[in-house]
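In: need coordinates for the following:
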Amino acid sequence: MDKEMIRRCTEAMNEGRMSRRKWLQLMLASGLSMSTISAMLANTGVLVGRADAATPLRVFNVPKFTGFVYFELAKAGGEKACKELGAQQIYIGTTTADVEGQVHVLQNIVPQRPDCIVIAALDINAPVPTLKQARRRGAIVVTFDADVAPAGRDLFINMAPFDVQARAMLESALANAPDGGKAIWIAPTPTVANFISQKKAIDDLIAKDPKFKSIQFVDTLYANDDADKSYSIGTSAMQAHPDLKLFISGSGISTPAINKAIQDTDRVGKVFATGFALPSTMKTYLSSGTCKQYALWSPYKYGYMATYFAILLKSGKIKNAEGVAVDVPTIGSRTIEEGSVADLSSMLFFSKGHDDFDTATPMT
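Out: Have a look, this model is predicted:
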């Protein structure tokens, strides 16, 4: 095989028109040495970190639960990263927010010797022993959306620094209720890492920034990322607190569910539910004025970035060290910070007329 044919085959592999296995077979048949082939892989795709270079890296994507559009979008982003880097994504999880179920899923993954696990954790501690076992067997563990204790993962991809998340939620709260007022924080459970950090950042911001001092939290309620439960506790909370003004939540399930409760109980314009949510679940409430503004980032880009980092770490293309910068396609340069954390940092505000990812207003 001449150089031009090698070039064409390599181009076909990079564009997905030829499998990596077929490409490797052709390169070996052409008489190239394994060292030469490895060097070519390092320059054109993923340097696979095991002896069988013909087998793509396997990335197990474990959402909090399947069937929710947020994680389906993140899954699509992960699939894109895998396609670009020559890896294979396996998407697996429970159908409900079940901590024990998620741990069981991970326990079933470990014997398969995964190369990477990209996980949105339901609990900060419960998955850690199994994730530590996976890491001992060579897996790279990257968390996104919700972190685990540092011993259980290599890297956490955060949607944004928690002070930025807090500001996005509080700015949205004042966009709905300019005078502030009594508020209730809605979280899935007491042990979901990002909700713990979000609420702390919100409390810190209220304490130090006079702009937000008018927002006063009177309670924290737990809805387990369940629409029916969110609706129920929202309805009960409005009865228990007649002067309540705001529900604030980082849950993309709780926020629209409580907006529905506000609408169904004729409290539109009196009580507002905001925080984070998906455009597909909130257009009705923006249109009716039930909600005036909420925030989010792109789940597609989020899943893409988490998977992209996982593959690069496993393939040895980047080191997991503070200060390491990575140019992530379509997102930009992102740096690994102290504690092995990198931020997506692509926060968007959604309002009437700016109610999808293409028209949302970037947070400045």
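In: make it CA atoms for all contacts and neighbour counts henceforth
Out: Will do.
In: give me every residue that touches the nearest residue to residue 214 once chain neighbours are set aside.
Out: With sequence-adjacent residues excluded and distances taken as Cα to Cα, 6 or more residues apart in numbering, residue 214 is closest to residue 180, at 4.8 Å. By Cα atoms under 8 Å, 6 or more residues apart in numbering, the contact list for residue 180 reads 173, 174, 212, 214, 215, 216, 245, 246.
In: same thing but 10 Å
Out: Contact analysis of residue 180 by Cα atoms under 10 Å, 6 or more residues apart in numbering lists 170, 173, 174, 211, 212, 213, 214, 215, 216, 245, 246.
In: ok, of those, which come out buried?
Out: Using 16 or more other Cα atoms under 10 Å as the burial test, the contacts of residue 180 include 170, 173, 174, 212, 214, 215, 216, 245, 246 as buried.
In: and the two most separated of those?
Out: 212 and 245 (14.0 Å; Cα to Cα).
In: out of the buried ones among the contacts of residue 180, which are inside strands?
Out: Among the buried ones among the contacts of residue 180, the members falling in strands (DSSP state E) are 215, 216, 245, 246.
In: in a markdown table: those, plus distance to residue 90.
Out: Formatted as a markdown table, those follow (distance: Cα to Cα, whole Å):
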| residue | distance to residue 90 |
| --- | --- |
| 215 | 43 |
| 216 | 44 |
| 245 | 43 |
| 246 | 39 |
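In: closest one of those to residue 268?
Out: residue 245 (10.7 Å).
In: and the closest one, how far is that from residue 223?
Out: Per Cα to Cα, to the nearest Å, residue 245 is found 19 Å from residue 223.
In: one more to line up against the first:
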Amino acid sequence: MIRKTLFAAAALAAMAGSAFAASAWTGGDDLPTNPLACDGTAGAAAAKPYDGGEPTGAPDRKGKKITVVDVPKLIGIGYFNATSKGIADAAKELGNVDAKTDGPTQANIDQQITFIDNYITSGVDGILFAANDPVAIAPVLKKALSKGINVVGYDANSQPDARQWFVNQAEFNGIAKAMVDNLAKEIGEEGAFAIVTSTFTTPNQARWIAEMAAYAEKCHPKMKWLETVEAQEDNVLSFNQATTLINKYGDELKGIFGMTSVATPASAEAVTQANKCGTIAVVGLATPNAMKPYVEKDCVKSVVLWNPVDLGYAAMQVLRAVADGDLKPGATSVKAGKLGELQVINGSEILLGAPFVFSKENIGQFDF
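Out: Down below sits the predicted model:
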């Protein structure tokens, strides 16, 4: 499924002479794309039956204190520090959850699997996770389900049947539209861009890129996609990859998409050090605090994200609702504390909300 040639839609477009050539990216998955309307008309949500997994022989946990471990892609970076804070905030508010965050210091799927497996052995009631690889992580999550452990994902999904629910920070096509529209506004309809991502197999980045390509083909067909490079969620590698792109393409490169909270500030720093602010636009996903220096200096105009504190908070609320039996297959919404009622989409996903664009006008209002 992973590392296939660029999905069929883009391949067909390439044969028709599109700027979105398959050589620009060797990632992807087998899922269809669903680009939103160019004019901003909301997409229709299609009903889909529950496709998540079920724990085997789970005890009655309703109202009882539960122990939960959060195992994100990696620990020690601002983004997952923020989701961890949201999880801790929700646990404190709920009062009957003992939650902790633990995981690898690198975005390594083998290490992540080991952490989860160790917590299954030591004994927990619930597992929260953000997957480094949707397929590779599935067996250990299914093992957790087989032990009666409640399993909820957030940020980066697994195969649906390996967890009960997934809290989606924003729909993939919504992120794609926000990213592409903002870059097109900065570099024009015929500008050339490159992408710095984590890995081609990271599920959320792969899906965003797929939807970005489909949306750009539909609504900004003359934009030119030069290349996509992997940077492993590593700050130094992200900076070096962005610098390589700047040097490789010269004046042709008009924009860089950063697909991670590490790649975006590193790309902005590369543009800054190359004295290309105002010449090469950077649009990406990142936390406001990491981007404030670049936004305040007008080197970056658009940062697309959601509130990761809210994402972690929502994930903890969802797991508590699952443990209590209040969120069951077939539900259309779930109560999530201060966030109110969140909607169920795509069978077994909970939608946090629409993406948010941070700019010079509003970024100072946020601190994470």
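In: which parts of the stretch 251-368 of the second structure are helices?
Out: 263-273, 288-296, 308-324 (DSSP state H, counting those that start in this stretch).
In: export those as JSON lines, with columns for mean neighbour count.
Out: Output for the helices of the stretch 251-368 of the second structure, formatted as JSON lines (neighbours: other Cα atoms under 10 Å):
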{"stretch": "helix 263-273", "mean neighbour count": "25"}
{"stretch": "helix 288-296", "mean neighbour count": "19"}
{"stretch": "helix 308-324", "mean neighbour count": "25"}
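In: which one of those lies nearest to residue 349 of the second structure?
Out: Per Cα to Cα, nearest to residue 349 of the second structure of those: helix 308-324, 10.4 Å.
In: if we can go back for a sec, can I get the helices of the stretch 251-368 of the second structure in a markdown table including distance to residue 247 of the second structure?
Out: A markdown table is the format used below for those (distance: least, Cα to Cα, whole Å):
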| stretch | distance to residue 247 of the second structure |
| --- | --- |
| helix 263-273 | 11 |
| helix 288-296 | 20 |
| helix 308-324 | 33 |
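In: nearest to residue 139 of the second structure, out of those helices?
Out: So among those, helix 308-324 is nearest, using Cα to Cα, at 19.8 Å.
In: strands along the stretch 151-300 of the second structure, start to end?
Out: Taking DSSP state E, counting those that start in this stretch as the test, the strands found in the stretch 151-300 of the second structure are 165-168, 192-197, 224-230, 253-258, 281-285.
In: what stretch of the first structure does the fourth one fall on?
Out: Residues 244-249 of the first structure are the counterpart of strand 253-258 of the second structure, counting by TM-score structural alignment.
In: and residue 268 of the first structure, what pairs with it in the second structure?
Out: Under TM-score structural alignment, residue 268 of the first structure pairs with residue 277 in the second structure.
In: returning to that earlier point: mind putting the strands of the stretch 151-300 of the second structure in CSV, distance to residue 308 of the second structure included?
Out: Listed next are the strands of the stretch 151-300 of the second structure as CSV, based on distance: least, Cα to Cα, whole Å:
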stretch, distance to residue 308 of the second structure
strand 165-168, 11
strand 192-197, 19
strand 224-230, 23
strand 253-258, 17
strand 281-285, 11
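In: of those, which is nearest residue 342 of the second structure?
Out: Nearest to residue 342 of the second structure, of all the strands of the stretch 151-300 of the second structure, is strand 165-168, at 9.6 Å by Cα to Cα.
In: any idea how far that closest one is from the chain center?
Out: 11 Å (Cα atoms, centre = their mean, to the nearest Å).
In: residue range for it in the first structure?
Out: Counting by TM-score structural alignment, strand 165-168 of the second structure corresponds to residues 155-158.
In: trace residue 58 of the first structure over to the second structure, please.
Out: So, by TM-score structural alignment, residue 58 of the first structure is matched to residue 67.
In: which non-adjacent residue is nearest that match?
Out: With Cα to Cα, 6+ apart, the residue lying closest to residue 67 of the second structure is residue 98, at 4.8 Å.
In: my guess is residue 309 of the second structure contacts residue 83. True?
Out: Yes. Counting by Cα atoms under 10 Å, residue 83 is a contact partner of residue 309 of the second structure at 4.7 Å.
In: show me what contacts residue 287 of the first structure?
Out: 351, 352, 353, 355.
In: and those, which is closest to residue 326 of the first structure?
Out: residue 355 (30.5 Å).
In: in contact with the aligned partner of that closest one in the second structure, which residues?
Out: Using TM-score structural alignment as the criterion, the counterpart of residue 355 of the first structure in the second structure is residue 363. The contact partners of residue 363 of the second structure, taken as Cα under 10 Å, 6+ apart, are 287, 288, 289, 291, 292, 295, 296, 302, 303, 357.
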